[in-house]
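Asker: missing the sequence, but the structure's below:
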């Protein structure tokens, strides 16, 4: 459950609120009873993927799409 605190309480108990956020809790800070902000755990954004960075690291064999050998194909037909 999200805890709602007023601005004065948030300023007075900021360290305690941060400790609660650190373990995953979400805190809503309100001013005159109206929600104003959310205090949530910080999460790193994943780095943006750049196409082509693995170029020349992966080699696809000439026989990649050839039919499987009969002995291996039988294992998939059980």
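Answerer: Thanks, I have the structure now. If you're wondering where the values come from, they're calculated on a predicted model, not measured in any experiment. Numbering: from 1, shown residues only.

Asker: going forward, measure contacts and count neighbours with C-alpha atoms only.
Answerer: OK.

Asker: okay, now residue 14: neighbour count?
Answerer: 13 (other Cα atoms under 10 Å).

Asker: sorry, wrong one. I was asking about residue 46.
Answerer: 6.

Asker: wasn't it part of a helix?
Answerer: No - using DSSP: H, G, I helix; E, B strand; the rest coil, the assignment for residue 46 is coil, not a helix.

Asker: now do it against residue 40, distance only.
Answerer: Remark: distance between residue 46 and residue 40 (Cα to Cα, to the nearest Å) = 18 Å.

Asker: endpoints of stretch 37-44, how far apart?
Answerer: Stretch 37-44 end-to-end distance (Cα to Cα) = 20 Å.

Asker: second one coming, line it up with the first:
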């Protein structure tokens, strides 16, 4: 997608419009004296978490909550 380049003075006077355009998916670069200073981009859309989406793809061992106990104990009691 092409980026729209706007100078800083114009961006100040049209900020509300530029934010609406960015929210609609457009990328806008704000420049001063032809030098890019900032980029106005749309926020990523949050996708809702789907509970159970990994069911059947992973397995959790029965002793999951005990994994590493011996190693942790050895760190604190190095006999």
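Answerer: Thanks, I have it. Keep in mind that what you see is a predicted model, and the values were worked out from it rather than measured.

Asker: what's the longest helix in the first structure?
Answerer: In the first structure, assigned by DSSP state H, the helix with the most residues is helix 14-22.

Asker: in that helix, which residues are buried?
Answerer: 17-18, 20-21 (16 or more other Cα atoms under 10 Å).

Asker: again with stretch 22-38 of the second structure
Answerer: 22, 26-31.

Asker: do you know how far residue 14 of the second structure is from residue 69 of the second structure?
Answerer: 60 Å.

Asker: repeat for residue 13 of the second structure
Answerer: Residue 13 of the second structure is 62 Å from residue 69 of the second structure, by Cα to Cα.

Asker: what does residue 45 of the second structure give?
Answerer: 41 Å.

Asker: higher neighbour count, the two?
Answerer: Each of residue 45 of the second structure and residue 69 has its neighbours counted (other Cα under 10 Å); residue 69 has more, 9 against 6.

Asker: which position in the first structure pairs with the more buried one?
Answerer: Aligned by TM-score structural alignment, residue 69 of the second structure pairs with nothing in the first structure.

Asker: which residue of the first structure lies farthest from its centroid?
Answerer: Computed with Cα atoms, centre = their mean, the maximum C-alpha offset from the centroid of the first structure is found at residue 70, amounting to 42.8 Å.

Asker: give the contact list for it.
Answerer: Not one residue lies near residue 70 of the first structure by Cα atoms under 8 Å, 6 or more residues apart in numbering.

Asker: what's it aligned with over in the second structure?
Answerer: Per TM-score structural alignment, residue 70 of the first structure is not aligned with anything.

Asker: thanks again, I'm all set now.
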